[in-house]
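In: The following block contains a protein sequence and its predicted model.
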Amino acid sequence: MHPPSCASAFAFASMLALSAAAHLSAAGNDWPRFLGPTGTAVVADARIPLRWSDTENLLWKTDLPGPGSSSPIVSGDRVFITCWTGYGDKPGADSMRKLVRHLLCLSRADGHILWDARVPSAAAEDPYTGYITEHGYATHTPVTDGERVYAFFGKSGALAFDLQGKKLWQTSCGTGSGQRRWGSAASPVLHGNLLIVNASDESQALYALDKATGQIVWKAEGDYGMAYGTPSLLRRDGGYDLVLALPRELWGMNPETGKLRWYATHGLAGNVSPSLVPGAAGTVFITGGFPTTHSVGLSLRPGAKGDLGPAAVLWESSASSYVPTPVYKDGHLYVINDQGFALCIDARTGQTVYRERVALGARGGGKPIYASPVLVGGRLVCVSRRSGTYILAARPQYQLLSTNEFASDTTHFNATPAISGDLLLLRSNKALYCIGTR
């Protein structure tokens, strides 16, 4: 690995303090980004029903113009979601020139579509073949600060919209392709006045854009190949570190400048898709890898700078997840991985606590799970692509509490769900669903 060309190692003056777990109060309905308010997919409490179907606990359903793998986000009384049409979305749609992305705004109360901002493709995309057919052209989850909504559409760049759907700016973050031509999936994140975009596939770089104007504030180029995850922001004394997992390395950067503060080496090779998982007492966990998956526990020790050295690696394990990001609770990591196994890993040792087959391969082929679990109190909400949503007990003893399906929808459910107050939002390639009790 080669660190960013604009970066050198800076002092890591104090121990990282992990961001507080997401907590949605009775009045806190916002789910403004991928994996929720703090990027940990954790909700302290919400009265999400244990069971639902086409006829039970379904508050509303809205058909979408096209498919997508991005997650819904929520700000106030509005829900935002992306999809695509025109190319690869249905039989006969074989002209790449007709590819259009959509940013939709819906009413949280009843699912009514308030507006549909259409974005024609600004550059030639990777063709709709191979792995692209598994996730498509609307995979990055948007993010909002409550005043604007920001989206990343790969080779068509990053964009900002006001709450009425007017496009405010559009900035290219490169139009290249990785060697495998898989497209990209990392979601943008906000930090202060900056929109941070992982454009590893498009230009082997991270970008920070002025969220008001779209101007590039910094661009950190480097060997980002196979780093597909959404960047994390971890709190440290006096600020934050921007942290990204790459094959063989973990980088901690200054989010204000893009300069490297520290890095740690690990044994996880190949592409890294899941996001970093923060634990307790300065620990973090990464998963992924190719051709074999691994998970790694690391300690970000106080006073470190530059190379954290081999002491940073606490453990490495073959129990892992290739696409879904695990969640952390009370010293354990939980996930139903892309192979369909429910895993519980001891976060202190890396030992597997349980490994149980839950989901089989998706009907029509492909991996059974893409979505990441969301922890709601003592339950894990785990969405499979074609076999429904599994509710597991979030404890070190395996317990499947329920399985819930929409029999009328046979398309893929690729997206991680969102929680808004006591509502659960699920999206498929066909529709957006709102689940709750009346």
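Out: That came through fine.

In: rest of the way, CA atoms for contacts and neighbours
Out: OK.

In: Count the neighbours of Gln397 for me.
Out: 11 (other CA atoms under 10 Å).

In: How about it, nearest residue that isn't a chain neighbour?
Out: The shortest distance from Gln397 to any non-neighbouring residue, by CA to CA, 6 or more residues apart in numbering, is to Tyr354 (7.3 Å).

In: In contact with the one you found, which residues?
Out: Applying CA atoms under 8 Å, 6 or more residues apart in numbering, we find Tyr354 in contact with 342-345, 396-398.

In: Which helix or which strand is home to it?
Out: strand 352-357 (DSSP states H and E).

In: Residues touching the helix or strand just after that strand, excluding its own?
Out: Counting by DSSP H and E, the next helix or strand C-terminal to strand 352-357 is strand 374-376. Defining contact as CA under 8 Å, 6+ apart, one finds that strand 374-376 is touched by 35, 41-46, 327, 380-382, 394, 416-417.

In: Next one for the comparison:
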Amino acid sequence: MNRLFLLTLVSVAGLAVPASADNWPQWRGPKNDGHSAEKNLPTEWSQDKNVVWKLKMPGMGAGTPIVWGDKIFVTSVDGDDIALLCVGTDGKEKWKQKVSGSGKVKYRNPSGADVSDASASCSTDGKHVWAFAGSGDLACFDLDGKLVWKDDIQKYGKFRIQFGVHWTPVLYKGHLYLQVMHRGAQLVVALDAATGKEVWKKDRPGYSKGESPDVYASPFIWEGEDGPLLVAHGNDFCTGHKLTDGTEVWRVTGLNPNSSGAWRFVSNPLVLPDLIVVPSCKDGPTVAFNPVGAKGEITADNKAELWRVPASANFRTPDVVAPIRVDDVVYLTGDGPFTAVEAKTGKVIYREALTKFVHRGHMAVGDGKIYVPAANGTTDVIQTGKEFKKLATNTLPDTIFAGLTIADGRIYFRGYNHLWAIGTK
């Protein structure tokens, strides 16, 4: 399998209940778009500069840290277990609870780094925190670490997936939504977040050829004029579903133009009220459409579609990292190239080289800066706007497959070895 990664990405989530700008309650941030309203964020750091603290982790993990108030939540390999850790914003561990008895490292990607069942990100509503392990164990705890409920998602079919399960359930208004997509099941599922009980499940078919059923992306919630909808991305399609019963409303097609069997989705769509940008993989197309009023098949013949860009010398679909939008520019990154395109047309504004290494963690933006992390601990900092300007390249001595988190003036990185707090306070 070419350049497969396997996701960390991990990672996360969808919209949770409203939170203050200082919180980061899900892997894509307060508004599920990778944005932070924080100001005066650090531009430069190293292991000796602007490190507020670092905390040794019990094992590897690739879930984006989530933050609520003075608490940070991450999952981690812990011996033979997957554990949920609660760490204070002072850098001290508050508590640790077992999520799963399967903490074994099982998967290796072409970058040479092992990945584990501690790859999904947590989500919180400020009262409870939900953690998911690649073994299928999904658990809810209160913020003091007391177990509320636990379930095994393999009840929907024994996991059959080449590089492990890394999806993050999305939390939205009292429900958890999952896309359970592997060679043993192709489902979207809604659970009651307070009890874990099933609300509904719905078959979500795809081509199911070769690798296509192996899905490493996570679901999202779209909130728009005629929403909300559950957005599921995998098995050669991106689909929108009613939250009431999982009925499909629209489907983006043509993402696997040659019906190749060597295909799998890892990158997540950018989901905004007036724009959804859908990446594919392995130099396939990238599609953008207006989800307001969208129905049926999203193709070039559907008025909802805004642009569809095939691979070219100046444009490559993101293979792992989700796109991000600032104003009228959409930014995309691969394993080195960084591309800015017009949000309405897909026209390339610029394409520049960043750190040439595998990129697995999501980008984040705050204080007019886009933070682009690579797995070798290097983060490029790019100024927002239509003119390319790299402000800094910073390195931490760690392996980082998780996306970064911005909260209360700090940037948090979950490395395989340490949890890092970067900032000046």
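Out: In hand now; what should we look at? Every value quoted in this text rests on a predicted model; they were computed, and no experiment measured them.

In: TM-score them against each other, please.
Out: Comparison of the two superposed chains (TM-score structural alignment, normalised by the length of structure 2) gives a TM-score of 0.84, and 389 aligned residues with a CA RMSD of 2.6 Å.

In: quick revisit: would you write a ChimeraX line that selects the buried entries of the contacts of strand 374-376 of structure 1?
Out: Buried subset of those, written as a ChimeraX selection, criterion 16 or more other CA atoms under 10 Å:
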select :35,41,42,43,45,46,327,380,381,382,394,416,417
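
In: What is the nearest of the contacts of strand 374-376 of structure 1 to Val296 of structure 1?
Out: Val327 (14.0 Å; CA to CA).

In: Structure 2: which residue goes with that closest one?
Out: Taking TM-score structural alignment, the alignment pairs Val327 of structure 1 with Ile324 from structure 2.

In: My guess is Val189 of structure 1 contacts His140. True?
Out: No: the pair Val189 of structure 1 / His140 is not scored as a contact, 10.6 Å apart, by CA atoms under 8 Å.

In: Neighbours of Thr129 of structure 1, how many?
Out: By other CA under 10 Å, neighbour count at Thr129 of structure 1 equals 12.

In: What's the separation between it and Gly183 of structure 1?
Out: 11 Å (CA to CA, to the nearest Å).

In: Same question for Ser107 of structure 1.
Out: 31 Å.

In: okay, those two: which has more neighbours?
Out: Gly183 (25 against 16).

In: what residue of structure 2 takes the place of the more buried one?
Out: So, by TM-score structural alignment, Gly183 of structure 1 is matched to Gly164.

In: any idea how far Ser20 of structure 2 is from its match?
Out: For Gly164 of structure 2 relative to Ser20 of structure 2 (CA to CA), the value is 34 Å.

In: Any chance you could list what contacts stretch 31-48 of structure 2?
Out: With CA under 8 Å, 6+ apart as the test, stretch 31-48 of structure 2 has contacts from 13-15, 21-22, 26, 28-30, 50-51, 270-272, 324-325, 362-367, 381, 391-397, 406-411, 422-424.

In: Return the subset of the residues you listed lying in strands.
Out: 51, 270-272, 324-325, 364-366, 381, 391-395, 406-407, 410-411, 422 (DSSP state E).

In: which one in structure 2 is aligned with Ala359 of structure 1?
Out: With TM-score structural alignment as the criterion, the equivalent of Ala359 of structure 1 in structure 2 is Thr355.

In: next one: Lys166 of structure 1
Out: Here Lys166 of structure 1 is matched to Lys146 in structure 2, going by TM-score structural alignment.

In: for Trp251 of structure 1, same thing?
Out: Match for Trp251 of structure 1 (TM-score structural alignment): Thr239.

In: Next, count neighbours for its match.
Out: 22.

In: tell me which element it is part of?
Out: In the assignment (DSSP H and E), Thr239 of structure 2 maps to strand 237-242.

In: With Glu134 of structure 1 instead?
Out: Judged by DSSP H and E, Glu134 of structure 1 forms part of helix 132-135.

In: how about that helix: buried residues?
Out: 132, 134-135.

In: want to throw those residues into TSV with distance to Ala117 of structure 1?
Out: Conversion of the buried residues of helix 132-135 of structure 1 to TSV gives the following (distance: CA to CA, whole Å):
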residue	distance to Ala117 of structure 1
Ile132	23
Glu134	24
His135	21
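
In: of the residues you listed, closest to Ala205 of structure 1?
Out: Nearest to Ala205 of structure 1 among the buried residues of helix 132-135 of structure 1, with distances taken as CA to CA, is Ile132, at 21.1 Å.

In: rewinding a little: quick check on the contacts of stretch 31-48 of structure 2: which are buried?
Out: Counted by 16+ other CA under 10 Å, those give 13-15, 21-22, 26, 28-30, 50-51, 270-272, 324-325, 362-367, 381, 393-396, 406-411, 422-423 as buried.

In: picking up where we left off before, make JSON lines out of the contacts of strand 374-376 of structure 1 and add secondary structure.
Out: Listed next are these as JSON lines, based on DSSP: H, G, I helix; E, B strand; the rest coil:
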{"residue": "Leu35", "secondary structure": "coil"}
{"residue": "Ala41", "secondary structure": "coil"}
{"residue": "Val42", "secondary structure": "strand"}
{"residue": "Val43", "secondary structure": "strand"}
{"residue": "Ala44", "secondary structure": "coil"}
{"residue": "Asp45", "secondary structure": "coil"}
{"residue": "Ala46", "secondary structure": "coil"}
{"residue": "Val327", "secondary structure": "strand"}
{"residue": "Leu380", "secondary structure": "strand"}
{"residue": "Val381", "secondary structure": "strand"}
{"residue": "Cys382", "secondary structure": "strand"}
{"residue": "Ala394", "secondary structure": "coil"}
{"residue": "Thr416", "secondary structure": "coil"}
{"residue": "Pro417", "secondary structure": "coil"}
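
In: before we move on, back to that, look up how far Gly377 of structure 2 lies from the match of Ala359 of structure 1.
Out: From Thr355 of structure 2 across to Gly377 of structure 2, the span is 10 Å (CA to CA).

In: can you check Ala311 of structure 2 too?
Out: Taking CA to CA, one finds Ala311 of structure 2 at 28 Å from Gly377 of structure 2.

In: who has more neighbours, the two?
Out: Legend: neighbour count by other CA under 10 Å for Ala311 of structure 2 and Gly377, higher for Gly377 (19 against 13).

In: Tell me the residue in structure 2 that is farthest from the middle.
Out: Distance from the centre of structure 2 peaks at Asp301, with 29.9 Å (CA atoms, centre = their mean).

In: one step back: most neighbours out of the contacts of Tyr354 of structure 1, which is it?
Out: For those, the largest neighbour count, defined by other CA under 10 Å, is 28 neighbours, found at Cys344.

In: Which residue, other than its chain neighbours, is closest to the match of Trp251 of structure 1?
Out: Arg251 (4.4 Å).

In: would you list every one of the strands in the stretch 151-300 of structure 1?
Out: Under the criterion DSSP state E, counting those that start in this stretch, the stretch 151-300 of structure 1 contains strands at 158-162, 167-171, 189-191, 194-199, 205-210, 216-221, 232-236, 239-246, 249-253, 260-265, 277-278, 283-288, 294-299.
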